[in-house]
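1. what would the 3D arrangement of this be:
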Amino acid sequence: MRSIPSIKENYTRIKWQKLVIAALLIGFLASLLAVFLKHSTEHYEAVFFAKAASNNILLALFPFVGLSAIYFLRQYVFKKKENKGIKEVFESTASKKNLPAYKIPSHFFNGFLTVIFGGSTGIEVSTVVASATIGSMAHKKENFFRKYKTELICAGVAAGITALFNSPLAGMLFAYEVISRKISKVMVVTMVIAVGIAYAFVLMMEEQPLFVVTIRAWHWYAVPYFIVLGIIAGLHSVYLTKCVLFFKNRFSKIAVQYHKILIGAVVLSGTLFVFPQLYGDGYHAIKESILSADTAVLTLSLAATCIGLLIMKPILTSITLSAGGDGGVFAPSIFIGAFLGLFVALFVNTFFNAGVIPLNFMVIGMAAMLSASIHAPFTALFLVCGLVNDYSLLLPILVVCLVSKYTAQKVYPFTVYTYTTAK
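-> Take a look at the predicted model:
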């Protein structure tokens, strides 16, 4: 007859074997989903934007078509079940509530349709919830997995973020800083395995960084300007958060969903006529600005464009989400941060003869704004370094991320994520 210690040892060995297998599958499926959604969205967003740029009628129609298609799917395919974004993940990890399987296709298609038809957000949150659902489904397959639901959800989220941004550390840190806020041995092991698979998948697919940049060496005399950028980013992130909460509250009082769609589509179309840079995730506009950043001159026209983008992006993102679009504040924060960094650099160069490097400020601004918007400085640090595949700015990015986060927290203690979970 086997002794109790040997039975326990055997049980532990089997448990870890099954957890490893689950993490391997979660990592593969989450990375496959993330890469497929990223490339599909990039391709069709570029195609649709090019069509809209050459035909203004399409620019007026696309937001209405996209929001209507999402409404149709929600009503007739997903049985009137509404997506709530990352709030769904928080609810699942904080209770016995599971993420149902339909969340995978629901967030996949709704995020895809939102962005390609001009909704001013990104696919990152759609990827996070779909990847979390993969982890949630895995935990239901074995009885002893039940107590590891949060760990398996975090493995899925970490793998999805890794595949999107080519940064394993960003994936794990996001799962820790934003989703779980606690750590355990099982969580570390499952996340490392899932992220390892996701990163191997990314390398095998030869995924390129989202932004191709040539970082120039930064100088210590720029540090005061970095800190100013961090403070402004922190304040602007509060504006973004307040916009999302304000417009969601206002739209929630509109009883008929199609009225929300009509209002959202009209505002989106009208704004995109003036600022086509706000179409979709806006990464196309960042890429264009990167090419000319270090030779740009702060003219009245450029200043007006930057200020207009910084004011309107939070409003358009909020209206996109409130009218039924699927997404979050990841891509908007990166977009806002890039143009905020560019504007601050050109401003101090023009009026204070600062001699700072605008391209560096664009990269640092992305991280600063993301850090402040989600209160996750280390996630923002490694995510943005992964976006540009360059760690030369690691130290200034870290400093600015901490400054922007604590500025935002002092002014307003909630993010879009924590406000909804605290209410």
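
2. going forward, measure contacts and count neighbours with C-alpha atoms only.
-> Fine.

3. so after the helix or strand harbouring Ser237, what's the next helix or strand?
-> Counting by DSSP states H and E, the element that carries Ser237 is helix 223-252. Using DSSP H and E, the next helix or strand after helix 223-252 towards the C-terminus is helix 257-274.

4. off-centre distance for the helix holding Ser237?
-> 15 Å (C-alpha atoms, centre = their mean, to the nearest Å).

5. taking helix 257-274 as reference, get the angle to that helix.
-> Helix 223-252 and helix 257-274 are oriented at 150 degrees to each other (axes from the mean of the first three to the mean of the last three C-alpha atoms, to 10 degrees).

6. which helices and strands does helix 223-252 pack with?
-> On a contact count with 3 or more C-alpha pairs under 8 Å, 6 or more residues apart in numbering; DSSP states H and E, helix 223-252 meets helix 300-322, helix 330-352, helix 358-374, helix 394-411, helix 416-422.

7. a markdown table for those, including distance to Glu82 and mean neighbour count?
-> Putting the helices and strands packed on helix 223-252 into a markdown table (distance: least, C-alpha to C-alpha, whole Å; neighbours: other C-alpha atoms under 10 Å) gives the following:
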| stretch | distance to Glu82 | mean neighbour count |
| --- | --- | --- |
| helix 300-322 | 12 | 20 |
| helix 330-352 | 20 | 23 |
| helix 358-374 | 23 | 31 |
| helix 394-411 | 30 | 22 |
| helix 416-422 | 15 | 15 |
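
8. how about this one, so we can line them up?
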Amino acid sequence: MIISSIVGFIAGLVAVVIKNLTHLIQAILEGELIYNYHIAFYFIFPVIGLAFVLFIIKWVYRKEVESGIPTTLFAISRQKGILSKFQAYASLITAPITVGFGGSVGLEAPAVVTGASLSSNLSRKLKMNQASRTLLIGCAAAGTMSSIFQAPIAAIIFAIEIFSLDLTLVSMIPLLLASISAILTTYFFYGSDVILHFTLTDEFEVSEVPFYILLGIISSLCSIYFSRIYFRMAKFFKKFGSRWKRLLIGGFGLGVLTFTFPPLYGEGYDVINNLLEENYRDALGSNNLFSAYLENIWIVIALLVSLAVLKVVATSLTLGAGGVGGIFAPVLFMGSAMGHCIALIINKMEIFRNDVSVSNFTLVGMAGLMAGIMHAPLTAIFLIAELTRGYELFIPLMITAAISYMVTSQIQKHSVYTLDLASRGDLITHNKDQAVLTLLEIGEVIETDFIPLHINMTLGEIIREGVIKSKRSIFPVVDEEHNLKGILLLDDLRPIMFERQLYDELKVSEIMQAPPEVIQFKSDGMHEIMRKFEETAAWNLPVVEDGRYKGFVSKSKLLTAYRDILVEVTL
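-> Sure thing, here's the model as predicted:
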């Protein structure tokens, strides 16, 4: 518990450092430069920032910076909760430069990964087991989010939902302590200042329920759109082997977008705050191509639609060009623009007898997209409730978040954070059985004390070289290149093993059989291996790598390893 409080304090400091460095860079750059010459500098600054980041990664770090939540999830599922020391400082400089110069990404994920790496390495120093190490990573995540948003309850739920931690009394107390420690650290530096400056003024009306249902449906569609565009653009940038090509393409595309739509510049929390106040002059830009037309509400609606559609494009370009950041802030930005836009359309078309609350729809829109894109409906509900310092919006938040999550999860089973990991079988979930199978590595359960038989061996050679020397009742049959050709069971030999007249006549190839299934070392995960055992009812299955025999996996060995990992990861 003491260590979890320390981890929370460290996570709070990390969040403060990353945020302050970003604000310092923004304060230096923006000033009169952007105010008087925005057309040039909104285009140039993001490219300059991305070039700085590329220089640091290529010539200072000399290794890739992985700042996303999937990095931490992969460490939990495949590296026993161990993150490299490099991750503890890699994002502290590169993320603020990316966002400070106008990169359209968030700082939450880099802060979470930094805090998680520090907590992971602290737990290693203290010789903690895997379960405690994973819990401390969750404490770091909760502390970081608590510090950034000053929302301690939502931060705990975020750690449980995103990192699939077990909700038990043993895990809850450390998470609470980390969250409290982090938020106290933030209060020390910032006081009561919060990232979103808004207090609820409009009450929820039951007659507005149909519109919140509609908002939930539209949120799910926007969530699917976000995920599809995000992964397609990531795949597009992977085609370019040269970092400089990615920088030029992504940087130029981002420059064009921020030049045309300045609200896409940076994280966008100032835009969200101005939208909540319905201050379109500051939210959409007072000195840009569209500033002269903001009195027309349809122009405002068109701009909001453009921002909602293009934010994911700007985020993907930033990351594709080599920038360091996350998607948390872009999701909130896109949700606020979407919700605000829908409220304006409802009011302008006079669909409802009274005008709906534009600020409430802006807030609930953010929750809808969080629930859909991140598959974190509870985090979405409690975060917005805590940010607004009240629970008057609980009903519309639950309606919209539930519908958005329900519809999105039917079409896309995994969140943006987990989709890639799930496709590789590297995802930990709240399902304990599935989680343990994910943590099991095939290399840990392969047995190699089986004596291989050459396919041209005679019965006599089988007896002398195999049966007499082996303690096993099964033999792999291989060719000259050690490729697996079949298996031979001791039960197949018993009827003929004392027929000496067959010793020089009968060969392995005549009595061997095909294995009931073969395990592919490179491609079969534990879920697939368990399926093969279940369908064949076999006790031993051979393992091959590119066709070459590697060993056997036995059901008893697999169950023993399963039990050991279950004990190791259970608090």
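
9. one step back: ok, which of the helices and strands packed on helix 223-252 of structure 1 comes nearest Ile153 of structure 1?
-> Of all those, helix 416-422 sits nearest to Ile153 of structure 1, with 16.8 Å by C-alpha to C-alpha.

10. the closest one vs structure 2 - mean distance after superposition?
-> Average distance, helix 416-422 of structure 1 versus aligned residues of structure 2 after superposition (mean C-alpha distance after the TM-score superposition for structure 1): 1.2 Å.

11. find the nearest non-adjacent residue to the aligned residue in structure 1 for Phe198 of structure 2, please.
-> Aligned by TM-score structural alignment, Phe198 of structure 2 pairs with Val213 of structure 1. With sequence-adjacent residues excluded and distances taken as C-alpha to C-alpha, 6 or more residues apart in numbering, Val213 of structure 1 is closest to Val388, at 6.2 Å.

12. structure 1: which residue goes with Gly268 of structure 2?
-> That one, Gly268 of structure 2, aligns with Gly282 by TM-score structural alignment.

13. meant to ask about Val209 of structure 2
-> By TM-score structural alignment, Val209 of structure 2 lines up with Val223.

14. one more: Lys348 of structure 2?
-> Checking TM-score structural alignment: Lys348 of structure 2 goes with Thr350.

15. show me what contacts that match?
-> Leu298 (C-alpha atoms under 8 Å, 6 or more residues apart in numbering).

16. so how far is stretch 40-55 of structure 2 from its chain's centroid?
-> 26 Å.

17. check the mean deviation of that stretch from structure 1.
-> Taken over the aligned residues, the distance from stretch 40-55 of structure 2 to structure 1 averages 1.4 Å (mean C-alpha distance after the TM-score superposition for structure 1).

18. buried set for that stretch?
-> Going by neighbour count (16 or more other C-alpha atoms under 10 Å), the buried part of stretch 40-55 of structure 2 is 41-54.

19. onto which residues of structure 1 does that stretch map?
-> Using TM-score structural alignment, stretch 40-55 of structure 2 pairs with 57-72 in structure 1.

20. ok, and what's touching the matching stretch?
-> 51-53, 110, 113-114, 116-119, 258, 261-262, 264-266, 268-270, 272-273, 323-325.

21. what do you get for stretch 172-180 of structure 1?
-> Taking C-alpha under 8 Å, 6+ apart as the rule, stretch 172-180 of structure 1 contacts 89-90, 93, 150, 154-155, 157-159, 161, 181-183, 191-192, 195, 374-376, 378-379.

22. mind checking which of those residues land in strands?
-> Using DSSP state E, no member of the contacts of stretch 172-180 of structure 1 falls in strands.

23. just the buried members of these?
-> Buried, going by 16+ other C-alpha under 10 Å: 89-90, 93, 150, 154-155, 157-159, 161, 191-192, 195, 374-376, 378-379, out of the contacts of stretch 172-180 of structure 1.

24. how about Tyr549 of structure 2, what's its match in structure 1?
-> For Tyr549 of structure 2, no residue is aligned by TM-score structural alignment.

25. could you confirm Tyr549 of structure 2 falls within a strand?
-> Yes: applying DSSP: H, G, I helix; E, B strand; the rest coil, one finds Tyr549 of structure 2 inside a strand.

26. is the nearest residue to it once chain neighbours are set aside in a helix, a strand, or coil?
-> Distances taken as C-alpha to C-alpha, 6+ apart place Leu484 nearest to Tyr549 of structure 2, at 5.1 Å, with adjacent residues excluded. At Leu484 of structure 2 the chain is in strand, as set by three-state DSSP.

27. neighbours around Leu484 of structure 2, how many?
-> Neighbour count for Leu484 of structure 2, taken as other C-alpha atoms under 10 Å: 26.

28. same question for Asn10 of structure 1.
-> 11.

29. in what helix or strand does it lie?
-> With DSSP H and E as the test, Asn10 of structure 1 turns up in helix 4-54.

30. chain center to that helix: distance?
-> 17 Å.

31. that helix: what's the following helix or strand?
-> That would be, after helix 4-54 of structure 1 and using DSSP H and E, helix 56-72.

32. returning to what we had before: list the contacts for the residue nearest to Tyr549 of structure 2?
-> 476-478, 544, 547-549.

33. and which of the residues you listed is nearest Lys532 of structure 2?
-> Val544 (14.3 Å).

34. surely the closest one and Ile519 touch.
-> Yes: using C-alpha atoms under 8 Å, Val544 of structure 2 is in contact with Ile519, at 6.3 Å.

35. higher neighbour count, the two?
-> Taking neighbours as other C-alpha under 10 Å, Val544 of structure 2 and Ile519 compare with Ile519 leading, 23 against 19.

36. show me what that one aligns to in structure 1.
-> Using TM-score structural alignment, Ile519 of structure 2 has no partner in structure 1.

37. does Ile519 of structure 2 touch Asn540 like I think?
-> No: when contacts are counted by C-alpha under 8 Å, Ile519 of structure 2 is not listed as touching Asn540 (10.4 Å).

38. from Leu397 of structure 2, how far off is Ile403 of structure 2?
-> Per C-alpha to C-alpha, to the nearest Å, Ile403 of structure 2 is found 10 Å from Leu397 of structure 2.

39. element containing Pro476 of structure 2, please.
-> strand 474-478.

40. just give me the neighbour total for Ile28 of structure 2.
-> Using other C-alpha under 10 Å: Ile28 of structure 2 sits among 12 other residues.
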